[in-house]
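[1] 3D model of this:
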Amino acid sequence: MSDRPPPHGAGLHAWPVDGLGEVRRGTVLVDLLDGVDLHDGDVVCVTSKVVAKAEGRQRRQDREEAVTQETVRVVARRGPTRIVENRLGLVMAAAGVDASNTEAGTVVLLPEDPDGSARRLREDLAERHGRNVAVLVTDTAGRAWRTGQTDLAVGVAGMEPLEPMDGEVDAYGNRLVVTAPAVADELAGLAELVTGKLGGRPVSVVRGLAPRVLPAGEHGPGAAVLQRPRSQDMFALGAREAVVAAVRGRDLDCFGAPASAEEVAAALTSCGLDAATDGPAVRVRLGAGTRDQVVALERARLVCLAHGWGPFSDTGPATPALGDAVFFSPGDP
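    Below is the predicted model of the structure:
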């Protein structure tokens, strides 16, 4: 096995570990690093696939069946493509189930506990090699806003995955508010660049980030902190799925925190409804005609539901009833 260390000097250096054989159930992951000259402060990146194979997560199973079993919630579906939330809380295509680089007729699931896998490998490397390194378990995923895929960290041990910079001031005196580089994901993308998808090199080493590596025995919060809470996710449902959720009155946490009265009133008005703020509530005038009132009430209910509002506030009727107007307030219906 060959190890290609970086040249001397400052900077960030990444290189793949060559000469690794096929990883199977029971493979001891620390053995894969036996020929590598690790330094304190290095970051070892291992693909989730080899971790999963070593942990026995390879299955002889239909891929679509495996995706269904690993799915907790469907975020969006277009034809055969499913973007789902899986058992780990990760949102990705096909629940992270992979049918590439594995024997025909088999699939590989994600590790059951990627953060735990990263911690164990870090501890094993410290015990065998006496080196304090960080470990990332990486996987490939798409992005909601962009075409293509990049690798991200699904397991992290020995470093902080995020670098919160809120409150810091830039060179122009501007105070940063929501800046928090996802350092672990950036490193995962770098690791993928040097290993490639088809080179059969699932392990890489990054050198030059020693200040970010935590002291021995401190693993950090893990990759779980990189997962955006559902209530804060503006893309928690696909466009079609959001309509269905509003009609069904399900998955309400996907719509996030209640919007302001002004925002709700504006949304209702844009849908052709006679709406206005009324103190802390929003009033919708239903107009004349029973049928028109029923249609207007249902449209208003769906729009308000998607904004975290429901009928009826203390300023309006206590029970759903047709009349001159209906009132909505923040909270579940």
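[2] can we go C-alpha only for contacts and neighbour counts from here?
    Fine.
[3] what ranges do the helices span in this structure?
    48-54, 63-70, 114-129, 183-195, 239-248, 261-270, 290-306 (DSSP state H).
[4] compare with the first, here's sequence two:
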Amino acid sequence: MLSVFALDGLPEIQPGDDLATMIGDAAGELEAGDILVVTSKIVSKAEGRIVRADDREAAIDSETVRVVATREHPGGVTRIVETRHGLVLAAAGVDASNAPDGTVLLLPEDPDASARAIAEALRTRFGVDLGVIVTDTLGRPWREGQTDVAIGAAGIRVLHDLRGTTDTGGRRLDATIAAVADEIAAAADLVKGKTSGRPVAVVRGLAELVGPLDLPGARAIIRSASDDMFRLGTAEAWDEGYRAGLEART
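    Below you'll find the predicted structure:
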């Protein structure tokens, strides 16, 4: 049976805190096959990924490798960018929500490495195999609202490749790869929430997805540029089309 529950009792996280120990103390006991889902905000806090709010735009610049789209609005300009992690999201994930007053939080330096460190420490403490997912909140093209997705993972199979199997009607599946880490992240957010002060959840009942710590992390979910049919932002697509038109005239 699948169950999802949030952990109570975690204090406010400070830079330098031993996050794995604090999560273990709040959990009390964990079972083999459990998956810990950890909001990236507390990972960023523990890792000291905090900058002054006045430096927010510079922080976004430093985390950005490609601007995908921009849009002006009464409050300023929203930038959708690709980060050093390969993620495409608003403001490079630099966010003031649940951050100390006057500051903003950057995403963890290496979310997969952060997840591995937490998973390794918790496996050692409890003597069982378990997985860890680090999450952040993203919007989606063509869809209103936001949802949590996996930006880091360790000890869990982040994708379930169903290609070559058949559906219930016996039809062959040729393209289906389930992003199970993202599905787990979204399910955990239903109990963690954004305002409840419970940044960690346990997902129990998916032990078949838990495996060695050297399994591919969440970066494996990011589609490669060569396979991304929607990689270009509006400005990039316009520039590319304009150049192609000029070349066609010569």
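[5] still on that earlier bit, which one of the helices of the first structure lies nearest to residue 148 of the first structure?
    The closest of the helices of the first structure to residue 148 of the first structure is helix 183-195. By Cα to Cα, the value is 12.5 Å.
[6] what's the mean gap between the closest one and the aligned bit of the second structure?
    Following superposition, helix 183-195 of the first structure is found to deviate from the second structure by 0.4 Å on average (mean Cα distance after the TM-score superposition for the first structure).
[7] what range in the second structure does that helix sit on?
    The alignment of helix 183-195 of the first structure onto the second structure (TM-score structural alignment) covers residues 180-192.
[8] In contact with the most centrally placed residue in the second structure: list those residues for me.
    Centrality entry for the second structure: nearest residue to the mean C-alpha point is residue 151, 2.4 Å, by Cα atoms, centre = their mean. By Cα atoms under 8 Å, 6 or more residues apart in numbering, residue 151 of the second structure lies in contact with 87, 111, 112, 133, 134, 135, 136, 218, 219.
[9] Do I have it right that residue 180 of the first structure meets residue 166?
    Yes - contact criterion Cα atoms under 8 Å: residue 180 of the first structure and residue 166 qualify, at 7.4 Å.
[10] how close does the counterpart of residue 134 of the first structure in the second structure get to residue 211 of the second structure?
    Alignment note (TM-score structural alignment): residue 134 of the first structure maps to residue 131 of the second structure. Distance, residue 131 of the second structure to residue 211 of the second structure, using Cα to Cα, to the nearest Å: 8 Å.
[11] go on, residue 149 of the second structure?
    The value you get for residue 149 of the second structure to residue 211 of the second structure, if Cα to Cα is used, is 20 Å.
[12] higher neighbour count, those two?
    More crowded of residue 149 of the second structure and residue 211, by other Cα atoms under 10 Å: residue 149, with 26 against 16.
[13] Map the residue nearest to the centre of the second structure onto the first structure.
    Looking across to the first structure (by TM-score structural alignment), residue 151 of the second structure lines up with residue 154.
[14] ditto for residue 111 of the second structure
    In the first structure, residue 111 of the second structure lands on residue 114 (TM-score structural alignment).
[15] Hmm, its match is touching residue 157, no?
    No - under the criterion of Cα under 8 Å, residue 114 of the first structure is not in contact with residue 157, lying 9.6 Å apart.
[16] of these two, who's got more company?
    residue 157 (33 against 25).
[17] Can you name the residues that contact that one?
    115, 118, 119, 122, 134, 135, 136, 219, 220, 221, 222.
[18] How about residue 135 of the first structure?
    43, 44, 45, 46, 118, 119, 121, 122, 155, 156, 157, 158.
[19] Could you find the closest non-adjacent residue to it?
    The shortest distance from residue 135 of the first structure to any non-neighbouring residue, by Cα to Cα, 6 or more residues apart in numbering, is to residue 44 (4.8 Å).
[20] Residue 247 of the first structure too?
    residue 302 (6.4 Å).
[21] now the one you found: how far from residue 262 of the first structure?
    Residue 302 of the first structure is 17 Å from residue 262 of the first structure, by Cα to Cα.
[22] Please apply the same query to residue 12 of the first structure.
    Counting by Cα to Cα, the gap from residue 12 of the first structure to residue 262 of the first structure is 49 Å.
[23] what's the spacing between the equivalent of residue 62 of the second structure over in the first structure and residue 18 of the first structure?
    Mapped onto the first structure by TM-score structural alignment, residue 62 of the second structure lines up with residue 69. Residue 69 of the first structure is 35 Å from residue 18 of the first structure, where distance means Cα to Cα.
[24] Which of those two has more residues huddled nearby?
    Taking neighbours as other Cα under 10 Å, residue 69 of the first structure and residue 18 compare with residue 18 leading, 20 against 12.
[25] What lines up with that one in the second structure?
    So residue 18 of the first structure corresponds to residue 8, using TM-score structural alignment.
[26] for that match, what are its contacts?
    For residue 8 of the second structure, the contact set (Cα under 8 Å, 6+ apart) comprises 26, 198.
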